[in-house]
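> Whatever this is, show me its structure:
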Amino acid sequence: MSASSPQPSFFRPVAPRDIPDDDHPALDMPPWMGPPWHVAPAIVALDREVGRSSDTVVSLVLARVYREGVALRLAVRVAETGRLARQRIWGYLDRAHGRGQLDERFDPTGLRWGVRFADGRTVTTQDDSPWARGDVTDTQVEGPVLEGLARPQGYADSWEREFWVWPTPPGATFEVGVEWTARGIPETVTELDAEALDAASARARPLWL
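Alright, predicted model coming up:
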């Protein structure tokens, strides 16, 4: 039996080219700014509703936990079936996501939320970001800090975005407060397990040693 002919490659040949070296040292980023580079976080499933009305649900989906802080994934789901109606809601959240003083288009009846530590310290999306103070350094930021991460994601009836909370909430529990008057959600406070996040932070590890 004769051997079958080899199949042609999916890919056309590419001529080799010189690529200049672009090896930069790792960015020395203060921990309040966001997750550390080159670290694999521990993942903690939260799956907790933190605000609800007849047509809107706000929930915390999961936490990516580092030793320095935690990235909380906030999700909004709405009952609207019209594409344009959903796009208007997502457009508002993309602009403001509850951050008030940094966005002149913030609706005073819009989404606002925040975190309260067991020691009483509180940060909400109505507080100024440390970035608003201009040239900040790690020593000028006491925390807690709540910062948006990356770009929001909207699909069908849901909108999601991650937020950096620094430092990792201390103590046994912490609280998340949500209010969205325009969507019928009154101020709602939910207690969450801070010890689970603290335990998970020990599992965060460098990707390369």
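> hey, let's count contacts and neighbours off CA atoms from now on
Will do.
> Pick out the residue nearest the middle of the protein.
residue 162 (1.3 Å; Cα atoms, centre = their mean).
> Look up how far residue 17 lies from residue 11.
Applying Cα to Cα, to the nearest Å, the value for residue 11 to residue 17 is 17 Å.
> Same check on residue 204?
Residue 204 sits 38 Å away from residue 17, going by Cα to Cα.
> The two: who's more crowded?
Applying other Cα atoms under 10 Å to residue 204 and residue 17 shows that residue 204 carries more neighbours, namely 17 against 6.
> where exactly do the helices run in this structure?
For the chain, the helices defined by DSSP state H occupy 83-95, 194-201.
> highest average neighbour count across those helices?
Burial of the helices of the chain is given as mean neighbour count (mean count of other Cα atoms under 10 Å); helix 194-201 ranks first at a mean of 18.
> Now do it: which elements does it pack against?
strand 42-52, strand 56-65, strand 173-180 (3 or more Cα pairs under 8 Å, 6 or more residues apart in numbering; DSSP states H and E).
> so the first one versus helix 194-201, what angle?
It stands for strand 42-52. Put simply, strand 42-52 runs at 150 degrees to helix 194-201, going by axes from the mean of the first three to the mean of the last three Cα atoms, to 10 degrees.
> Enumerate the positions of strand 42-52 that are buried.
Residues 42-44, 50-52 are the ones in strand 42-52 that count as buried (16 or more other Cα atoms under 10 Å).
> What lies in contact with it?
For strand 42-52, contacts defined as Cα atoms under 8 Å, 6 or more residues apart in numbering pick out 57-66, 176-179, 184-186, 188-190, 197, 200-201, 203-204.
> Next, the second sequence, to be compared with the first:
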Amino acid sequence: MGFFDDLVLPEEPVEQMPLLRLGPPGEDAGRFAPPLDWFAPALLPQRAVVGSGPHVRVVLTGWSVWPDGATLHLSVHRKVRRQKIPSGRQSGLRVGLELSDGRRVTSLDAPRQRHLEWTSRDGETVSAVTRQAVGLIPLDGSRSSSSRSVFAVPVDLYLAELPPPGGTGLVVEWPDEDVPETRTPVDASALRAASAGAVEIWPGIEPPAPVGEPGSVALVEMGGPPAFLAPPTAPHRQAELEQREKERRRYVPRADWEDMSSHDWNDPR
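So this is what the prediction gives:
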């Protein structure tokens, strides 16, 4: 007798028609989201309080490491729940990584336009343009909502690359909760070494044969990252910040006329 035989009744087999077949990873696999369909990540624990305010703690719990990227796992713990603050405030939780090559990757990086193309069932090429988050990309935390506490909320952020070797820092700030800018060291070498432990689920998978099957399936899921996470910079705001920085640099003393244009001579400063 099988292990479950005394718990279930025999049923007639059901013919299952394929809805969509998985193919090998494309060029964009892992570029904007973790490559969940093809790999199981290596888990690298790292536990530390990376941000602290009067009523909140931001805790780093570890990393899921993919062949070419990593998911940062944070947990936000409160001891007081107040009236909901309107979402979309850039004074919400801010998270960033300071890489050894001088680059800064953050959850505030302005989204870019992403061009999508796919082939429909009738063979026509369909294209669309969408706003694509970049930098530290917030992932949908609603899938684990059944295990959420009233006072603890998970925050997952995806980095579509492995940090280069050398000193790397995790930077957290949350003005709305009086959490000052706080830096925590990250072992980039350990992340890069852990990437070798990611398991490929379907090695050598063949492209699906298009035999009457749809070329794409749209999945609509409700949810998203926690509302207290500061959103990326809006395009018009990003342009304003760039203009401000350009004006600031115009007045930095320098020994030559580099970057001077004709209209700059009209400015007495």
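> what TM-score comes out when they're superposed?
TM-score of the superposed chains, computed with TM-score structural alignment, normalised by the length of the first structure, equals 0.74; 178 aligned residues with a Cα RMSD of 2.7 Å.
> Which residue in the second structure aligns with the residue nearest to the centre of the first structure?
Using TM-score structural alignment, the equivalent of residue 162 of the first structure in the second structure is residue 156.
> Next up, the contacts around that match.
71-74, 138-141, 225.
> Checking those residues against the first structure: which ones persist?
Mapping the contacts of residue 156 of the second structure onto the first structure (both residues aligned by TM-score structural alignment, their matches' Cα atoms under 8 Å) leaves 71-74, 138-140 still in contact.
> Would you reformat these as TSV and include neighbour count and distance to residue 93 of the second structure?
Formatted as TSV, those follow (neighbours: other Cα atoms under 10 Å; distance: Cα to Cα, whole Å):
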residue	neighbour count	distance to residue 93 of the second structure
71	25	17
72	23	14
73	19	14
74	22	11
138	23	12
139	19	15
140	17	16
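> Please identify which of those residues is nearest to residue 31 of the second structure.
residue 71 (12.3 Å; Cα to Cα).
> wait, which of the kept ones among the contacts of residue 156 of the second structure is closest to residue 112 of the second structure?
Among these, and counting by Cα to Cα, the member closest to residue 112 of the second structure is residue 138, at 14.6 Å.
> Alignment lookup: the closest one to the first structure.
Per TM-score structural alignment, residue 138 of the second structure is aligned with residue 148.
> wait, what's in contact with its match?
Contacts for residue 148 of the first structure (Cα under 8 Å, 6+ apart) come out as 161-164.
> Unless I misread the structure, residue 245 of the second structure falls within a helix.
Yes. Per DSSP: H, G, I helix; E, B strand; the rest coil, residue 245 of the second structure lies within a helix segment.
> Now do it: how many residues are near it, please.
Neighbour tally, residue 245 of the second structure, other Cα under 10 Å: 11.
> and of the helices of the first structure, who's closest to residue 118 of the first structure?
helix 194-201 (8.9 Å).
> which residues in the second structure does that closest one align to?
So helix 194-201 of the first structure sits over residues 188-195 in the second structure, by TM-score structural alignment.
> Next, the residues that contact the matching stretch from outside, please.
The contact list for stretch 188-195 of the second structure, computed with Cα under 8 Å, 6+ apart, reads 41-44, 65-70, 162-168.
> Could you do stretch 73-80 of the second structure as well?
The contact list for stretch 73-80 of the second structure (Cα under 8 Å, 6+ apart) reads 55-64, 151-157.
> so who does residue 179 of the first structure touch?
Listed by Cα under 8 Å, 6+ apart, the contact set of residue 179 of the first structure reads 51, 110-113, 185-188.
> tell me which of those residues is nearest to residue 121 of the first structure?
residue 113 (14.3 Å).
> which one in the second structure is aligned with that closest one?
So, by TM-score structural alignment, residue 113 of the first structure is matched to residue 95.
> re earlier: among the contacts of residue 179 of the first structure, which ones are buried?
51, 110-113, 185.
> now, the most widely separated pair of those residues?
Spatially, the most separated pair among those is 51 and 110, at 13.1 Å (Cα to Cα).
> Could you find the counterpart of residue 65 of the second structure in the first structure?
Using TM-score structural alignment, residue 65 of the second structure sits opposite residue 65 in the first structure.
> Make a PyMOL selection of whichever of the contacts of stretch 188-195 of the second structure turn out to be buried.
Of these, the buried ones can be selected in PyMOL as follows, counting by 16+ other Cα under 10 Å:
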select buried, resi 41+42+43+44+65+66+67+68+69+70+162+163+167+168
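> Which parts of the first structure are strands?
Applying DSSP state E to the first structure gives strands spanning 39-40, 42-52, 56-65, 70-78, 112-116, 122-124, 145-155, 158-166, 173-180, 185-193, 205-206.
> wait, which of those strands is closest to residue 94 of the first structure?
When these are compared by Cα to Cα, strand 145-155 sits nearest residue 94 of the first structure, at 6.5 Å.
> aligned partner of residue 15 of the first structure in the second structure?
Under TM-score structural alignment, residue 15 of the first structure pairs with residue 12 in the second structure.
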